[in-house]
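*Asks:* my questions concern the predicted model and sequence given below.
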Amino acid sequence: MQQYFDVIIVGAGLTGIGAAVHLRELCPGKSIALLESRDAMGGTWDLFRYPGIRSDSDMHTLGYDFKPWQDAKAIADGESILNYIRDTAREHGIEQNIRYGHRLQAARFSSTEARWTLDVEVAKDKQPQGTRASTEFDCQLLLMCTGYYNYEHGNEPVFPDQALFQGPVVHPQHWPQDLDYAGKKVVVIGSGATAMTLVPALAASAAQVTMLQRSPTWVISRPDRDRLANALRRVLPARVAYSLTRWKNTRLQQWFYRQTRRHPERVKRRLLSMLRKELGPDFDVDRHFTPAYDPWDQRLCLVPNGDLYQALRSGKAQVVTDHIAAFTPSGIRLQSGAELEADIIVTATGLDVSLLGGSRFEVDGEPVNFDQTWTWRGMMYSGVPNLVNTFGYINASWTLRSDLIARFACRLLNHMDSIGAEQVTPQLRAGDQNMPARPWIESFSPGYLERVMHLLPKQGDRQPWLNSQDYGVDKQTLPGAPLDDGTLVFRSPGEARDN
């Protein structure tokens, strides 16, 4: 069974649902379908169910540009974010366009037909009686909204003698809902956002929680409620209050990020001063919370209302900075010789990055190696027609960029209709051929990206071959970015067949 849609969106998470709403609004004549590999919408916010799951940025910037966030808490829990996504889909009639249990395996573009053919694996419970476990879809534009990590598994290193440990070893990406940690000793391996979310949540009922890290991470605390946003909402229409708060928060994000680039030592001193004030003079901030890298060389971890600090001060939680020598039947032996007793070990060891959902791509029978392509404004790839991929910011909320990309995709589709084109392909101009190749993302070095940077597209030294990480610049330039500067090659149906 083969079905055609003008646009197919892969992924029905925060990004995919938002993209569908933009298409409904800006390209009302286009037929759309969303392919979702799981059996529910929500993406990250439906997948992750570990204790304390929450946003790591405020919902006035992580929320959509068209739907105000109206809860009092700006740093929101996972269930509230999931409800926000569901409400959006329901309000705009998007759910009827979602094909659940549909996983994209491969996509093949034909210049003759000017369309993509998608090989899609269908979950058994989603198959009509008598059909096979796979099907095909055709589309003109393929809009990838799959996020950046593997939903099947996280980064799960195997530790020496791990099999000796007699208790459960749990990765947060697949948290057992029946896991009983009340009154137990829990060791959380890791120092990223997930670990810092888990530790205070577990400490509420566990006997003892230890955050075991190889090296520290920069952290910053802020309230989970935005007092100005809540005040504005009481006196202004929801959209006006939301827009003002969004403007304020994006400006603050950009200002702070620029300070870390221009004055890293000053920012370090400020962050460490805040930590010492929270944790007191007896806590070893230098050892446990002073990284060797500058702030925003890796993402800062947000601690809402200082909940991690409260857990540490109470004695219910502790931080240990050391390396793992081996697991033991009753815990972990460290390289320093110390041993950590544990009933449960949580491996908050990060994500496994997956470009474009791990699917295979071909153009006219030739496989696409994305590491050999150049990024076009961080959303398209040289030599790959009719494909738009959503990749957010590393220094701001993901949705800020996904909204911009979705709106640009709509503008691109409408332009193609206006000139009678069915195919658009980014191509290097003659003057771009000798550009120096730069990494997909620069000055950002978390382990999950370093492990795959060699697989990601290149960026150049000029527009449009840059992967911008500046929302302020993108917001000003992307809505009116030129479509006729020679880097986008448009073809009409006849031209596509002739070439």
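*Replies:* All right, it came through fine.
*Asks:* please count neighbours and contacts with C-alpha atoms only from this point.
*Replies:* Will do.
*Asks:* all helices of the stretch 101-250 of the chain, in order?
*Replies:* Residue ranges of the helices in the stretch 101-250 of the chain, as given by DSSP state H, counting those that start in this stretch, are 193-203, 227-235, 238-262.
*Asks:* and the last one, what other elements does it pack with?
*Replies:* Packing partners of helix 238-262 (3 or more CA pairs under 8 Å, 6 or more residues apart in numbering; DSSP states H and E): helix 59-62, helix 227-235.
*Asks:* any idea which helix or strand comes after that helix?
*Replies:* Along the chain past helix 238-262, the next helix or strand (assigned with DSSP states H and E) turns out to be helix 264-279.
*Asks:* chain center to whatever helix or strand comes next after that next one, what's the gap?
*Replies:* Note on helix 264-279: by DSSP H and E, the next helix or strand toward the C-terminus is helix 285-288. In terms of CA atoms, centre = their mean, to the nearest Å, the centre of helix 285-288 is set 29 Å apart from its chain centre.
*Asks:* show me which residues of helix 285-288 are buried.
*Replies:* Buried residues in helix 285-288, counted by 16 or more other CA atoms under 10 Å: V285, H288.
*Asks:* what's the following helix or strand after that helix?
*Replies:* Counting by DSSP H and E, the element after helix 285-288 in chain order, helix or strand, is strand 301-304.
*Asks:* elements contacting that next one?
*Replies:* With contacts defined as 3+ CA pairs under 8 Å, 6+ apart, the secondary structure elements packing on strand 301-304 are helix 193-203, strand 219-222.
*Asks:* run through who's touching that strand.
*Replies:* With contacts defined as CA atoms under 8 Å, 6 or more residues apart in numbering, strand 301-304 is touched by 56-57, 75, 192-193, 196-197, 217-224.
*Asks:* run the angle between the helix or strand that it is followed by and helix 193-203 for me.
*Replies:* Following the chain from strand 301-304 toward its C-terminal end, the next helix or strand by DSSP H and E is helix 307-314. Computed by axes from the mean of the first three to the mean of the last three CA atoms, to 10 degrees, the angle separating helix 307-314 from helix 193-203 equals 50 degrees.
*Asks:* put this next to the previous one:
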Amino acid sequence: MEKQVDILIVGAGISGLGTAAHLTKNCPQRQFEIIERRESFGGTWDLFKYPGIRSDSDMSTFGFNFKPWQKSNVLADGASIKGYLSEVVDEFKLKQKIHFKHRVLSANYDSSISKWVVQIEDNNQKQQTWIANFVLGCTGYYNYDQGFQPDFPNQEAFKGQMIHPQHWPENLDYAGKKVVIIGSGATAITLVPAMAKGGAEHVTMLQRSPTYIASIPSVDFVYDKMRKILPEDVAYKLTRARNIGMQRGIYALAQKQPRLLRKLLLKSMEMQLKGKVDMKHFTPTYNPWDQRLCVVPDGDLFKTLRSGKASVETDQIEQFTETGIQLKSGKHLDADIIVSATGLEIQILGGIKATIDGKPLNTSKHMLYQGVMVSDVPNMAMIIGYINASWTLKVDIAADYICRLINYMDKKGYDVVIPQGDATELLEDTVMGSLSSGYIARAIDVMPKQGKHAPWKVTNNYLADRKELKHASFEDDVLKFHKQSSDTSRKPKLVS
């Protein structure tokens, strides 16, 4: 079977649904289809089912710019976010555009026909060939099949249950059980209070090194009051602008005065712990925002630690035992359940094997033009969210830019656009910036690289990007446009 598609969106998570909504609004003349390998939409917010799962960004900026988040809670649980995305799907009539349980096997750009030839396995496990003008990668940057799982010494000896949060067992009974959570990132600090509240006998967070954790209010009382006296959309826009400014301000402070921000964060954590927990467990060796800053609503993690229902250990694993974990300090942690909250396995384009005229596309050898399009690759864009702000902020401005580009091409009669790369611009750093997190370090072989200057430099600065992408000209020395050959009778090259 061969199917003609104008714009192929790969992934029906936040990036894919947001892009589809923007295309519906801004490019009504264009037809698009969405490929989703899972049984439902939502991406992260459909996959992860662990207790307490929630956003780690405030919802006024995590919601799309075209659809206000109309609740006063600052962070939202996974089910609420999935519900919000469901409303987007209904409002923009996207359900009929999504092909569930369809998996992209490979994508080859065939320059003889100026189109992408995409091999797809459908929901009946039969192979189809789709011919697409544009391919938009909206798969995020981690592997949905598996999380990052280190090989712990003597792991097979453990007689209890071993779990990775990415594959949380349905109806897991942890009531009255001892739980050890390995890790100190956003997942771990969410799981600790949730499992303690859910009836675990005791929860221990085992970390190699401490993380900066900021406590924020669970309810935005200012937004609540504004909604009572101002129109809903005005209250939302003001709250969103305030929170964008705060996000940017805190990140800028971390870059310019890291010692000051460190002092403020440490003092805040000390006040939350009230002398009940040793501050050595919350005093990182790195500066704020060298790794992603974690947030907890109403200090729930600190309250749980103060209550004694949970504890934290900063140590290294010597080996697993039948009944838990032996630490290098000599201490033994008893466990019925061990949760390995050890992070994500990074991949780009959902692991698709992409080629150009049969030559493999190694994304780590390319840069991103305007943070959106892959250098030297025709008619392809990908959406990678911010490391220091809400992912959705980037989705909105990137999708809007893509729509402007498509409308420009339609107006000029162009079929192909290629951002022509400059090898002298290529740096070793990835587009993820200067973060030193483990998952960032593991991404070096797949992530596109930074460029020295604009338009190849990814700044992770939403305010600057919003201004640049909104007004960026398409008539520069980088973007090369072509009109498709009138000879469309040539058969595409099928690359296995």
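*Replies:* Structure's in. What do you need? Note that the coordinates shown come from a computational prediction; the quantities given were computed from them, not determined experimentally.
*Asks:* got a TM-score for the pair?
*Replies:* With the length set by TM-score structural alignment, normalised by the length of structure 2, the two chains reach a TM-score of 0.96; 487 aligned residues with a CA RMSD of 1.5 Å.
*Asks:* for the contacts of strand 301-304 of structure 1, which one is nearest A496 of structure 1?
*Replies:* Taking CA to CA as the measure, A496 of structure 1 sits nearest to S57 out of the contacts of strand 301-304 of structure 1, at 44.2 Å.
*Asks:* name the SS class of the closest one, please.
*Replies:* coil (DSSP: H, G, I helix; E, B strand; the rest coil).
*Asks:* quick one on the thing from earlier: tell me the most buried of the helices of the stretch 101-250 of structure 1?
*Replies:* Most buried of those, by mean neighbour count (mean count of other CA atoms under 10 Å): helix 193-203, with a mean of 23.
*Asks:* matching residues in structure 2 for it?
*Replies:* Under TM-score structural alignment, the alignment places helix 193-203 of structure 1 onto residues 186-196 of structure 2.
*Asks:* out of the helices of the stretch 101-250 of structure 1, which gets nearest to I98 of structure 1?
*Replies:* Distance to I98 of structure 1, taken as CA to CA, is lowest for helix 238-262 among those, at 27.5 Å.
*Asks:* quick one: contacts of the closest one?
*Replies:* For helix 238-262 of structure 1, with CA under 8 Å, 6+ apart as the criterion, the contacting residues are 60-61, 65, 67-70, 228-229, 232-233, 267, 294-296, 395-396, 470-472.
*Asks:* out of those, which end up buried?
*Replies:* 60-61, 65, 67-70, 229, 232-233, 267, 294-296, 395-396, 470-471.
*Asks:* rewinding a little: quick one, which of the helices and strands packed on helix 238-262 of structure 1 is nearest to G420 of structure 1?
*Replies:* Comparing these against G420 of structure 1 with CA to CA, the closest turns out to be helix 59-62 (36.0 Å).
*Asks:* average offset between the closest one and structure 2?
*Replies:* Taking mean CA distance after the TM-score superposition for structure 1, the mean distance separating helix 59-62 of structure 1 from the aligned residues in structure 2 is 0.6 Å.
*Asks:* can you list contacts of that helix?
*Replies:* When contacts are taken as CA under 8 Å, 6+ apart, the neighbours of helix 59-62 of structure 1 outside the stretch itself are 68-69, 74-76, 242, 245-246, 249-250, 397-400.
*Asks:* ok, back up a step: what would the helices and strands packed on strand 301-304 of structure 1 look like in JSON lines with distance to Y151 of structure 1?
*Replies:* Rendered in JSON lines, the data for these read as follows (distance: least, CA to CA, whole Å):
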{"stretch": "helix 193-203", "distance to Y151 of structure 1": "15"}
{"stretch": "strand 219-222", "distance to Y151 of structure 1": "26"}
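*Asks:* compare these and give me the one nearest K458 of structure 1.
*Replies:* helix 193-203 (27.6 Å).
*Asks:* stretch 448-462 of structure 1: how far from the chain's middle?
*Replies:* The chain centroid and the centroid of stretch 448-462 of structure 1 are separated by 16 Å, computed with CA atoms, centre = their mean.
*Asks:* equivalent range in structure 2 for that stretch?
*Replies:* Mapping stretch 448-462 of structure 1 onto structure 2 (TM-score structural alignment) gives residues 439-453.
*Asks:* enumerate the positions of that stretch that are buried.
*Replies:* Y439, I440, A443, I444, V446, M447, P448, K449, Q450, G451.
*Asks:* ok, the residue minimising distance to the centre of structure 1 - contacts?
*Replies:* The geometric centre of structure 1, computed from its C-alpha atoms, lies nearest to G147 (CA atoms, centre = their mean), at 5.0 Å. With contact set as CA under 8 Å, 6+ apart, G147 of structure 1 has these partners: T15, L356, G357, T390, F391.
*Asks:* what's it aligned with over in structure 2?
*Replies:* Matched across to structure 2, G147 of structure 1 falls on G140, judged by TM-score structural alignment.
*Asks:* from T187 of structure 2, how far out is the nearest residue to G52 of structure 2 once chain neighbours are set aside?
*Replies:* Spatial nearest neighbour of G52 of structure 2, chain neighbours left out: A194 (5.3 Å); criterion: CA to CA, 6 or more residues apart in numbering. Note on A194 of structure 2: its distance to T187 of structure 2, by CA to CA, to the nearest Å, is 11 Å.
*Asks:* buried residues in stretch 315-329 of structure 1?
*Replies:* Neighbour counts over stretch 315-329 of structure 1 (16+ other CA under 10 Å) mark 316-328 as buried.
*Asks:* picking up where we left off before, the helices and strands packed on strand 301-304 of structure 1: which one's closest to Q2 of structure 1?
*Replies:* Among these, the nearest to Q2 of structure 1 by CA to CA is helix 193-203 (40.9 Å).
*Asks:* that's all I had, so thanks and see you.
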